[in-house]
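> got a predicted structure plus its sequence, pasted below:
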Amino acid sequence: MQSISKDWIPEVRPPGTAPLWKVPAMRLLMLEGAIIGFGWGSFDVAIPAATTLVHHQSLSGPIFGALSLGTVLGGLVGGSVSRRVSSLKGMFVSYAAWAISVIPLFFVRPSWYLIIVGLLIGFAGGPLQIYYWEVIEAVRPVGTAVSALAWIWAVEGTFASLGSALSGSIAVRFGAQWSLAVTPIAILLGFSVLIAGRGVLKKADRRPSVEGDVEAISDIEDPAQ
């Protein structure tokens, strides 16, 4: 790994390249990231808060475990078909599936049913992560391979902390169901934002190619050689 990092040659950023926050596509993804970050930060606290309030604390672990398992399985499925559809279409289709999968959080009380819901949410969201990264790669300016992801993650992380901070208070003051409802509201809102601004993401309406993958890793050498 150390050899790979030493040999990696970053993209050259052409003079006059606009800052990331001035690129419409990146602004859209940052806005969506802020909304989703808030919702997902809330989810991370809402599950243990909700299960504690109904005296089923032991459910939190299996719920998060099912979510992780579903994410891995969904990611494997998404990766296996990623070259058959455009990155943009794949993102919207998988985002729609993800939005549908979180709707039960409006109605399901903290019980073992949430383990099944967590598995479905993870399975639907796994492919989305693959297509989402492909879209970022397509719309970011040249020379911003690292900073584009850094900005997205910084925005998501900041708002996730806000969601986490508020989720526990919502659960205590208004009930566990309201705390869980924050996540589907955020995901549905984030999906609506992307649909409304999809025009600025048109550069991602293409299929990834083998040649592109080879070019992306062409500067990586086998450390054993």
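Structure's in. What do you need?
> only C-alpha atoms for contact and neighbour calcs from this point on.
OK.
> what are the boundaries of the helices in the chain?
Listed in chain order, the helices found in the chain under DSSP state H are 2-7, 24-53, 60-81, 87-102, 113-139, 145-174, 176-196, 210-216.
> out of the ones you listed, nearest to Lys203?
helix 113-139 (5.9 Å; CA to CA).
> could you give the angle of that closest one to helix 145-174?
Using axes from the mean of the first three to the mean of the last three CA atoms, to 10 degrees, the interaxial angle of helix 113-139 with respect to helix 145-174 works out to 150 degrees.
> got the angle for helix 113-139 vs helix 60-81?
In terms of direction (the same axes, to 10 degrees), helix 113-139 departs from helix 60-81 by 40 degrees.
> which strands or helices does helix 113-139 pack on?
Using 3 or more CA pairs under 8 Å, 6 or more residues apart in numbering; DSSP states H and E as the contact criterion, the elements in contact with helix 113-139 are helix 24-53, helix 60-81, helix 87-102, helix 145-174.
> give the buried residues for that helix.
Using 16 or more other CA atoms under 10 Å as the test for burial, helix 113-139 gives 114-132, 134-139.
> dump the residue contacts of the spatially closest residue to Ser68 that is not a sequence neighbour.
Counting by CA to CA, 6 or more residues apart in numbering, Gly122 is the residue found nearest to Ser68 once chain neighbours are left out, at 6.2 Å. With contacts defined as CA atoms under 8 Å, 6 or more residues apart in numbering, Gly122 is in contact with Ala66, Leu67, Ser68, Leu69, Gly70, Thr71, Val72, Gly74.
> here comes the other one, which I'd like you to weigh against the first:
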Amino acid sequence: MNTYRQLFAIPGVIRLILSAMPGRLAYAMIGLATFFFVEQSTNSVTLAGIATGAETIASSLTAGFRGHIIDKFGQTIPLSIFVPSWVTAVTVMSQQTHAATIVAASLFVGLASPPINLSTRPLWRYAVGAENLRTAYAIDTTMMNATTVVGPFIATAIAIGSGAMYALVFTAACMAIGGVAMITMPLSRTWKPEHVESATRTLFSHKPFQLLAIEGMIFGLGWGILEIAIPSFATITQNPQLSAPLLGTLAGTSIIGGILIGGRASSITPLRGFRIAQVAVTLCAAPLAFTSPGWSMGIVLALLGLSIGFAQVYHWEVLEAVRPEGTATSAAAWLWTMEGSMLAIGAALGAFLVEHVSAHIALFGVFVGMFSGTAFIWWYATPYLVKADRQLSEVEMVQALVDIEPTRQ
């Protein structure tokens, strides 16, 4: 506790935590707020999935561009452009009534995504110094995860109680407040980017990274189906209020899993841990297709989230062990870009399957995705990832914790 007190006493730390929180809450709300708005406006779960997927894929594909302009111009100018653009796009979308204009607006929402997380993480190094960095990242990740759990509950409560249009307006207001707080924060305004040489070509010709990217894309497809199948299934069974508790259970237990593994002292190497965790994810996903929104799905999602939390930490530790030197940021950013793009495709596919085929088939697709990723790692990729079959240094473990936070936002 004394360590945390000392950290909070450092000038600018409390302001940094509070400034980032409203924007992160907005990101945690936008998915379900968009889903319910489109579903209520068009009475189509498929269109809701397409709109949600359009936001995600546009945000993911442009993550590298946002990171580049921050590295080139600092934080103040990019945030001053992206924040009002995003707030305007969400507000405009909340006033649309036709399917085509709603999807177009959701695409622009993704393109205009303010780089809140991309801006926050570098500020910790600037604010607390290297000696306090791991404690600072632990606090920052906890705050981000808290908004990930709370956001869907707020979005669902507003969408069902007052209407999804108001959920979008509230989401835009949160981003506006958070954006102003970040832009006016002295830490952000005085932060100067480091000069980093581009290593993209080296990264994409690197076999271990290629394999992790393929596995991440497979996982992203399955995860995208899951994230949209839950609210879609709940909605068509006339239980939309269950969407937030179910998604919150999945997110909450994944946080617990990540904390348990991230704070461990273990002799298990990243590669071995990743292989075991992948098997656990597959086994936990197997009964999902036999559940329905309620207790049965909640229990399975709790176990699945826990195992995914384990797998996430080991996944990023494997990346940290095998990536080319000089690609600490770009490796994570490009991996999130490709995984996020497939997540968007999975969201659209999942919504279509729920509405036009079967919700249980969509959930079975989640199992297929998890099984395919596990099989790929076990039966093909492992020989190329042997550099991860060792214990990581303290510096590498800190960087792996950094990588867990989504860098597309």
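Cool, got the structure. Keep in mind the model is a prediction, meaning the values are calculated, not measured.
> sorry, back to before: can you put the helices of the first structure in CSV and add distance to Lys203 of the first structure?
Supplementary listing: those in CSV, determined by distance: least, CA to CA, whole Å:
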stretch, distance to Lys203 of the first structure
helix 2-7, 29
helix 24-53, 9
helix 60-81, 20
helix 87-102, 8
helix 113-139, 6
helix 145-174, 16
helix 176-196, 14
helix 210-216, 15
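> dump the residue contacts of Pro208 of the second structure.
The neighbourhood of Pro208 of the second structure, defined by CA under 8 Å, 6+ apart, consists of Val322, Arg323, Ala381, Tyr384, Leu385.
> 10 Å instead?
By CA atoms under 10 Å, 6 or more residues apart in numbering, the residues touching Pro208 of the second structure are 214, 318-319, 321-324, 381-387.
> quick check: the residue mapped onto it from the first structure vs Asp213 of the first structure, distance?
In the first structure, the residue matched to Pro208 of the second structure (TM-score structural alignment) is Ala25. Distance, Ala25 of the first structure to Asp213 of the first structure, using CA to CA, to the nearest Å: 22 Å.
> can you get me a residue count around the residue mapped onto Ser167 of the first structure from the second structure?
For Ser167 of the first structure, the aligned position in the second structure is occupied by Gly350, per TM-score structural alignment. Neighbour count of Gly350 of the second structure, defined by other CA atoms under 10 Å: 35.
> just checking, Gly350 of the second structure touches Met342?
No. Counting by CA atoms under 10 Å, no contact exists between Gly350 of the second structure and Met342, whose distance comes to 11.8 Å.
> now for those two: what residues contact both?
When contacts are counted by CA under 10 Å, 6+ apart, Gly350 of the second structure and Met342 have Leu221, Gly222, Trp223, Gly224, Ile225 as shared neighbours.
> just the closest of those to Val366 of the second structure, please.
When those are compared for distance to Val366 of the second structure (CA to CA), Gly222 comes out closest, at 4.6 Å.
> leaving out sequence neighbours, find the closest residue to the spatially most central residue of the first structure.
With the centre of the first structure defined as its mean C-alpha position, the nearest residue by CA atoms, centre = their mean is Gln129, 5.1 Å away. Counting by CA to CA, 6+ apart, Gly75 is the residue found nearest to Gln129 of the first structure once chain neighbours are left out, at 7.5 Å.
> distance of that neighbour relative to Tyr95 of the first structure?
Gly75 of the first structure is 13 Å from Tyr95 of the first structure, where distance means CA to CA.
> go on, Glu137 of the first structure?
18 Å.
> tally of neighbours for the residue mapped onto Ile103 of the first structure from the second structure?
Residue pairing (TM-score structural alignment): Ile103 of the first structure is matched to Ala286 of the second structure. Per other CA under 10 Å, the neighbour tally for Ala286 of the second structure reads 18.
> return the distance of Ala286 of the second structure relative to Glu227 of the second structure.
Distance, Ala286 of the second structure to Glu227 of the second structure, by CA to CA: 16 Å.
> off-centre distance for stretch 179-198 of the first structure?
Centroid separation for stretch 179-198 of the first structure versus its chain: 12 Å, with CA atoms, centre = their mean, to the nearest Å.
> mind listing what's buried in that stretch?
179-191, 193-194.
> just stretch 138-157 of the first structure next, same as before
For stretch 138-157 of the first structure, the neighbour count (16+ other CA under 10 Å) marks 138-141, 144, 148-149, 151-157 as buried.
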